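In: next one to model:
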Amino acid sequence: MKYFILISVFFITILSQSQEVQYFPQEIIVLSQCSNAVNKSDCFYSFLEKRVNDFIEKNKKVLNYAKKDTLKTGGRLILDAEGKIVNEKSYFSISGKNIDKKIARRFKNLLQNLEIKEIQNRKVAPVNSYHLLNFNYVVKTQEKTYNYRLIQNSEKYKGGIIEEIPRFPGCDNLNESEARQCFQKKIQNHIRRNFNYPKEAQRRNLSGRVSVIFIVSEKGEITKIRTRGPHKILEEDVVRIIKLLPNMSPGKANGVPVSYPYAIPITYKL
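Out: Have a look, this model is predicted:
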């Protein structure tokens, strides 16, 4: 019986592209309103925090959609050489069950019309520095009234972050662009080498696409494998293949090892 396997690899985060990266001092967005502030990163974060608070206050019904007790908001900003937000690489979102699409679109617009005066410690292309901003709230209901309280972040926003992807064995000493291509090639070869269409799936004429997400931990280990597909037999085969992946050099954020997620759809076709 002839069969085919189709493989794609998706990098979930935006990647930088440099062999020798200068992480510090971190990139800082300076708003016109913060030009005289002592700590311009604190001022920038506080400015956006107020925008988010004002938005929720004016759209109190958004709290009705927070079915759980937490409302999550925030996003990622990447700026171009002129200091403008790169929309296709940036996002700002509000999440919660049944959030109205109109409200979500209006929330995204909170990033519009930011009066950016300058970018300090600007990273030189092709390095990408991104700014991660989170504003999460505890939502409580009391006599049909919705109240919310900002949860203080465990990690204080200090400025831009430079990411480096995990290195597949044999992909070390490459810049980010080369490492990305190398990872794609290595993992495709790994899947093809270890692929064996389950006999039971062939017998039952099972085929389709299995999506798998896994984490390369800060130790470089493959962890937290999750799958979604048309049948358990195909999902179990994908888990088997992913578990055979070797340990890798971990990804980094500003030079510190971090966990890094990957998504791979694998299509089984008879």
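
In: for the rest of this, base every contact and every neighbour count on C-alpha atoms.
Out: Fine.

In: can you report how many residues lie near K219?
Out: The burial count assigned to K219 is 14, neighbours taken as other Cα atoms under 10 Å.

In: same question, the one 4 residues further on
Out: In terms of burial, T223 registers 15 neighbours under the definition other Cα under 10 Å.

In: contact partners for it?
Out: For T223, the contact set (Cα atoms under 8 Å, 6 or more residues apart in numbering) comprises F214, I215, V216, S217.

In: now rank these by neighbours and give me the top one.
Out: The member of the contacts of T223 surrounded by the most neighbours (other Cα under 10 Å) is V216, with 24 neighbours in all.

In: my guess is it contacts S259. True?
Out: Yes: shown here, V216 and S259 form a contact pair, counting by Cα atoms under 8 Å, at 5.6 Å.

In: tell me the spacing between F4 and Y268.
Out: Plainly put, F4 is 6 Å away from Y268 if you go by Cα to Cα, to the nearest Å.

In: higher neighbour count, those two?
Out: Y268 (18 against 11).

In: residues in contact with G229?
Out: In this structure, G229 makes contact with G208, R209, V210, S211, E235, judged by Cα under 8 Å, 6+ apart.

In: how does it look with 10 Å?
Out: Listed by Cα atoms under 10 Å, 6 or more residues apart in numbering, the contact partners of G229 are S207, G208, R209, V210, S211, V212, E235, E236, V238, P265, I266, T267.

In: out of the residues you listed, name the ones that lie in strands.
Out: G208, R209, V210, S211, V212, P265, I266, T267 (DSSP state E).

In: sequence B follows; please return its structure for comparison with A:
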Amino acid sequence: MSRQSFLTILSLLGTLWLLAQCQPKNLDSTSTFDRPVYLVVDDSPTFPGGMSKLGEYIGKNLRYPETARKAGQEGKVFVTFIVSEQGRIEKAEILKGLGSELDAEAIRLIENMPAWTPAKQGGQVVACRYNLPINFSIHGSR
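Out: Take a look at the predicted model:
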């Protein structure tokens, strides 16, 4: 390999490394140039009325699947979703599930939530990824 080729490759690798270092570390992988989706923000998105109202919403709207109840299936389903700049819930997905019925119920519950107060970063309203555990407990359900 010639000296010039070596220097060109070294320069290219240095440029790529520098670009990688400039990428914000607090952005979700679904971010685009036009629409960043943050993982860490100055002000987190909030459910209308706060965490206590979120608990009430889950308590009132969770429908424990009968076959899962009869099978004694319990635990937490971890759901991730994006709270948009307008507070809408988008792209709800299971991070860690308990089975198709409980997972589907957790997604249904999340997708039917009212709009949240969106996140803020640097004083600007932004889209933000949010993770939420949904607890399925037979003794705590109707």
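
In: need the TM-score between these chains.
Out: Once the chains are laid over each other, their TM-score by TM-score structural alignment, normalised by the length of the second structure reads 0.64; 107 aligned residues with a Cα RMSD of 2.4 Å.

In: which residues do F4 and Y268 of the first structure both contact?
Out: Between them, F4 of the first structure and Y268 share the neighbouring residues Y197, S207, with contact defined by Cα under 10 Å, 6+ apart.

In: among the ones in strands among the contacts of G229 of the first structure, which one lies nearest to E155 of the first structure?
Out: Lowest distance from E155 of the first structure to these (Cα to Cα) belongs to V212, with 29.2 Å.

In: where's that closest one relative to K40 of the first structure, distance?
Out: 40 Å.

In: please apply the same query to E200 of the first structure.
Out: If you go by Cα to Cα, the gap between E200 of the first structure and K40 of the first structure works out to 61 Å.

In: what about the counterpart of G55 of the second structure in the first structure, neighbour count?
Out: G55 of the second structure maps onto Q188 of the first structure when the alignment is built from TM-score structural alignment. The number of residues packed near Q188 of the first structure is 15, by other Cα under 10 Å.

In: buried residues in the helix or strand harbouring Q188 of the first structure?
Out: Following DSSP states H and E, the helix or strand that holds Q188 of the first structure is helix 176-194. Within helix 176-194 of the first structure, the residues scored as buried using 16 or more other Cα atoms under 10 Å are E176, E178, A179, R180, C182, F183, Q184, K186, I187, H190, I191.

In: my read: the last one touches P246, true?
Out: No: between I191 of the first structure and P246 there is no contact, the gap being 12.0 Å when judged by Cα atoms under 10 Å.

In: pull the longest helix from the second structure.
Out: Across the second structure, the longest stretch assigned as helix under DSSP state H is helix 3-22.

In: so which bits of it are buried?
Out: Within helix 3-22 of the second structure, judged by 16+ other Cα under 10 Å, no residue is buried.

In: still on that earlier bit, buried ones among the ones in strands among the contacts of G229 of the first structure?
Out: Of all those considered here, the ones buried according to neighbour count by 16+ other Cα under 10 Å are R209, V210, S211, V212, P265, I266, T267.

In: pick out the most distant pair among these.
Out: Maximum pairwise distance among these (Cα to Cα): 10.9 Å, between V212 and T267.

In: any idea how far the nearest residue to R76 of the first structure once chain neighbours are set aside lies from A263 of the first structure?
Out: The shortest distance from R76 of the first structure to any residue that is not its chain neighbour, by Cα to Cα, 6 or more residues apart in numbering, is 4.7 Å, and that residue is L132. Distance, L132 of the first structure to A263 of the first structure, using Cα to Cα: 21 Å.

In: try I233 of the first structure
Out: In this structure, I233 of the first structure and A263 of the first structure are 19 Å apart, going by Cα to Cα.

In: quick one: buried residues of the longest strand belonging to the first structure?
Out: Looking only at the first structure and at elements set by DSSP E, the strand with the highest residue count is strand 129-142. Buried residues in strand 129-142 of the first structure, counted by 16+ other Cα under 10 Å: S129, Y130, H131, L132, L133, N134, F135, N136, Y137, V139, K140.

In: ditto for stretch 106-125 of the second structure
Out: Neighbour counts over stretch 106-125 of the second structure (16+ other Cα under 10 Å) mark 106-107, 109-111, 113, 115-120, 125 as buried.

In: and these, which is closest to Q21 of the second structure?
Out: The nearest member of these to Q21 of the second structure, counting by Cα to Cα, is K120 at 23.7 Å.

In: which residue in the first structure aligns with the closest one?
Out: Residue correspondence to the first structure (TM-score structural alignment): K120 of the second structure is matched to K252.

In: was I right about its match contacting P166?
Out: Yes: with contacts counted by Cα under 10 Å, K252 of the first structure reaches P166, the gap being 7.5 Å.

In: in the stretch 1-150 of the first structure, which spans are strands?
Out: Along the stretch 1-150 of the first structure, counting by DSSP state E, counting those that start in this stretch, strands occupy 4-7, 10-11, 28-31, 70-78, 91-95, 116-120, 129-142, 145-151.

In: I appreciate the help and will end here.
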